[in-house]
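Student: the sequence and its predicted three-dimensional model are supplied below.
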Amino acid sequence: MFKIFEINEGVYLHYYKTGKFKTNTTAVLISAEMKAENAAKTALAAQVMKSGARKYPSQRAMAVKLEEMNGAVFDVSIIKKGNRQLIYIFFESVAGTFNDGADFIKEVIFYPVHLSGSGFSKAKDRLIYEIKSVKDNKSEYALERMAEEMENGAYSIPGLGYAEEAAALKPQMMKRFYSSLLTTGIIDVYFVGSEDVNTVRKKYESLFGRTRCNIKRIAEQSLKPKFKEAKTVKEEQGLNQGKLCMCYSTGEEASKENILSILVLNEIIGGSGGSLLFSKVREKEGLCYSIGSTVNKHKMLMVIEAGIDKNDRSKVTGIIKKSIEEIKSGITEEEVLKAKENISKNYDSVFDTPASIINYGFTMRLLGITDTPKEFAEEIKAVTVKEVKEMAEKLKCETEYFLV
């Protein structure tokens, strides 16, 4: 799908040519290993990048330059995938502004101006505010707290790190960390657009041509069951609507075959409005405001989320657990077929936007899967009832977290 070039040691260009869009889109993803002691540093590096650069020393100056490039779009964020914490630099501009756009990205990455001084303090304050404000989004907060209660390495570390770690960061410490990140971290550059491949390659070879060494390649690990019995946690905040999160582990490696099976299983259990849990808990019993499940492919986990009345916890968890056991004892051909059809349709929309093309490409690369969206959809259609049932039998409730 993408043409891949190693343009420097540990720096990879992923090129996808298309004339479908009126824009050229570049995403630069800088990988850091997810560690408690470094999570806030990586998140602060992202804040510093979008605060100002040598030629554009303020966010206002950046905005002016973006407007000069016919309203180009730029953002820097943090995403968490498996054992990786990633700085995600997104840039999109109309065709014909590729060189200016690449130069803008160069400034942002290599010439930040707020690794010290008042700009550093402001960037740190913004990060601390973002970390603390997660508590205001109860659904996001509940998921983060559930993961923390899992006590399971990288999975349990918040994506932005900890406020107390961020507060302790000093300019000299950050400068050393930032330099090391750019020298040793894996960097993936994704390009989607109509610009000639040789033009794009030469430009980014020049941009990322700096000396690199001791490249840190991050190994992925599945999440192994930690507790003999499910850990139950209740956190009280005086809410009327409770947030229930239940995490089920499989103990399996994130192979393509296992991922295919758990995707189909998840669709049956809680992946859509026609799922088992939606039908039983919401439509039949009327015990929730919302309910659904998602898959963490990197860790081979299934997480069930529900918004419920604070007094209905035991009823809802009882139905969920009973439904999981029923799934283990019997899955029908009809259920599997319907689930496979629903999932396969999702991959038809991958090519709708440059961002979704990049997201698909990068996610699959981390998982070691080389299938195109069409090929992956065909693989899903080939999943058998036996494979789904075997995956269901491996489900084990690790943590039950209730925020109320």
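Tutor: Here it is on my side, so go on.

Student: please make it C-alpha for all contacts and neighbour counts, starting now.
Tutor: Will do.

Student: in this structure, which spans are strands?
Tutor: For the chain, strands defined by DSSP state E occupy the ranges 3-8, 11-17, 23-33, 73-81, 84-94, 187-193, 231-235, 241-249, 288-296, 301-309, 396-403.

Student: any chance of the ones you listed in a markdown table, plus mean neighbour count?
Tutor: Formatted as a markdown table, the strands of the chain follow (neighbours: other C-alpha atoms under 10 Å):
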| stretch | mean neighbour count |
| --- | --- |
| strand 3-8 | 15 |
| strand 11-17 | 21 |
| strand 23-33 | 24 |
| strand 73-81 | 18 |
| strand 84-94 | 22 |
| strand 187-193 | 25 |
| strand 231-235 | 14 |
| strand 241-249 | 24 |
| strand 288-296 | 19 |
| strand 301-309 | 23 |
| strand 396-403 | 23 |
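
Student: let's bring in a second model and compare:
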Amino acid sequence: MFLTTKLANGVSLHIRQTSQFKTVNFAFKFSRPLTVQDAAERAVLANVLQHSNAKFPKSAAFRSYLDDLYGTVLYFDSAKRGDLLKVLLNIETVNDEYLSKGDVLNKVIDLIKTVIFEPNFENGQFVSSIVEREKEMVKQRIESVFDDKTRYAHQRLSQILRPNHPASISANGTIETVDQITAESLTKAYQTMIDEDQIDIYVVGDVDVEAIKSQLQSALQFSDRDVKKPENPTTELKAEKEYTKETQDMKQGKLHIGYSTPIFFGDEDFPKMQVFNGIFGGYAHSKLFMNVRERESLAYYASSSYSSHYGLIYVVSGIEPSKEKKATEVIAEQLEAMKNGEISDLELAQTRAMLKNNLKEALDLARGQIDIFDQYKDFNEAFSIDTWTKRWDEVTKEDIQKVASQVKLEAIYFLCGKEDSQDANN
């Protein structure tokens, strides 16, 4: 799918030559082990790099130049995947083949070099006023979670399920860690990212592979690095509490439930867990949706997600607070049904079809191709649609029953209105 070239120790270039798109897409992924402090620093760093650099210290001039490059899109972001923290630089630009005067690609590669290696420094470090401004933006992003009760409930459940663990660390850090950032500390974080992070560079488009490889090798002078690997937890992973109820000023109740599974991303049984989650609560035909929401009318919504890097399954539902007990019981019944092998041919067929469709839809986008390859590149085999389609097709009801029997309830978190706290479940 991608042709991979090593640019330096810990730095890889992945190119996919395809006429599928009229644009050329670049993606840079800087990765390091996830910590709260690094998350805060990288979130602010992504914001700072997004808006200015040495050639374009003013955001307006930078955006105007991108517009002149036929609307080239360039943006930074930070995210986490498993126990890794990533700073992402994504670029999408027009292919010169479709222009009467084509020199956009060279200018974009030169701009990539600028935004990575030539930040907007003042006296050898980031500009303090810009750092403070972007710190406020990240803090607002962190605080906004409180206003979105579904996201807040998910965050609280994660903190209860896996305290002081990557599963419960926000990709934005905390208000406290953001507050501690200075222009000097952010400059050090930037230098660490450039010099020490694992770097994966992706190119997708109708390009001359050897030419683009040569251009990027020349423009991107990354040094060798010894990539740091995440440390394995030394303590037993278990939930802080089995049941937690909290109250806020709100109407709808948020019932979130966390389960654990010994099956992780990349394990032999991983495809079986994907099918399990699809039938359990992943899609509109799932047991949670059809029974908790449709048959029993207990929830405004009910679904599950499989966090394969952490071995966790999250069930989320929005309910009337008075229906908490009944909703909890019916959710538990759906898992028990799967443990008993109560899986229909239709549920299995629909889930396989949805998994295949989701994969095909993702691969219809250049960004989707990059993200999928980036996830699966560490497997011992090359990724292909046929391989994964075959694996899902081979999953049997007995396989699903077996993996369901390994799913363990760990924690229930219920968020409701203060006026509902006394009346709930009465």
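Tutor: Arrived safely. In this text the structure is predicted, and so the values were computed from the model without any measurement.

Student: quick check: TM-score for this pair?
Tutor: Laid over one another, the chains give 0.94 as their TM-score (TM-score structural alignment, normalised by the length of structure 1), with 403 aligned residues with a C-alpha RMSD of 2.1 Å.

Student: I'd like to know which of the strands of structure 1 is closest to residue 330 of structure 1.
Tutor: The minimum distance between residue 330 of structure 1 and the strands of structure 1 falls on strand 396-403, with 16.8 Å, by C-alpha to C-alpha.

Student: just give me the mean distance for the closest one relative to structure 2.
Tutor: Per the superposition on structure 2, strand 396-403 of structure 1 and its aligned residues are separated by 1.8 Å on average (mean C-alpha distance after the TM-score superposition for structure 1).

Student: where does that strand end up in structure 2?
Tutor: Here strand 396-403 of structure 1 aligns to structure 2 at residues 408-415, judged by TM-score structural alignment.

Student: also stretch 379-386 of structure 1?
Tutor: With TM-score structural alignment as the criterion, stretch 379-386 of structure 1 aligns to 391-398.

Student: excluding chain neighbours, what is closest to residue 161 of structure 2?
Tutor: What sits nearest to residue 161 of structure 2 in space, not counting adjacent residues and going by C-alpha to C-alpha, 6 or more residues apart in numbering, is residue 239, at 4.1 Å.

Student: structure 2: which residue goes with residue 197 of structure 1?
Tutor: Taking TM-score structural alignment, residue 197 of structure 1 has residue 209 as its aligned residue in structure 2.

Student: how far away is that match from residue 216 of structure 2?
Tutor: Distance check for residue 209 of structure 2 against residue 216 of structure 2: by C-alpha to C-alpha, to the nearest Å, it reads 11 Å.

Student: what is the end-to-end distance of stretch 391-409 of structure 2?
Tutor: With C-alpha to C-alpha applied, stretch 391-409 of structure 2 spans 27 Å between its terminal residues.

Student: ignore the last one, stretch 14-28 of structure 2
Tutor: OK, stretch 14-28 of structure 2 end separation, C-alpha to C-alpha: 10 Å.

Student: for residue 88 of structure 2, what are its contacts?
Tutor: Remark: with contacts taken as C-alpha atoms under 8 Å, 6 or more residues apart in numbering, residue 88 of structure 2 is in contact with 27-30, 46, 76-79.

Student: so what's the match of residue 197 of structure 1 up against?
Tutor: With contact taken as C-alpha under 8 Å, 6+ apart, residue 209 of structure 2 is in contact with 15, 17.

Student: and which of the contacts of residue 88 of structure 2 is nearest to residue 367 of structure 2?
Tutor: Looking at the contacts of residue 88 of structure 2 and their distance to residue 367 of structure 2, the nearest is residue 27, at 8.2 Å (C-alpha to C-alpha).

Student: the nearest residue to residue 407 of structure 2 once chain neighbours are set aside: how many residues sit nearby?
Tutor: Taking C-alpha to C-alpha, 6+ apart, and ignoring the residues beside it in sequence, residue 407 of structure 2 has residue 261 as its nearest neighbour in space, at 4.9 Å. Using other C-alpha atoms under 10 Å, residue 261 of structure 2 has 20 neighbouring residues.
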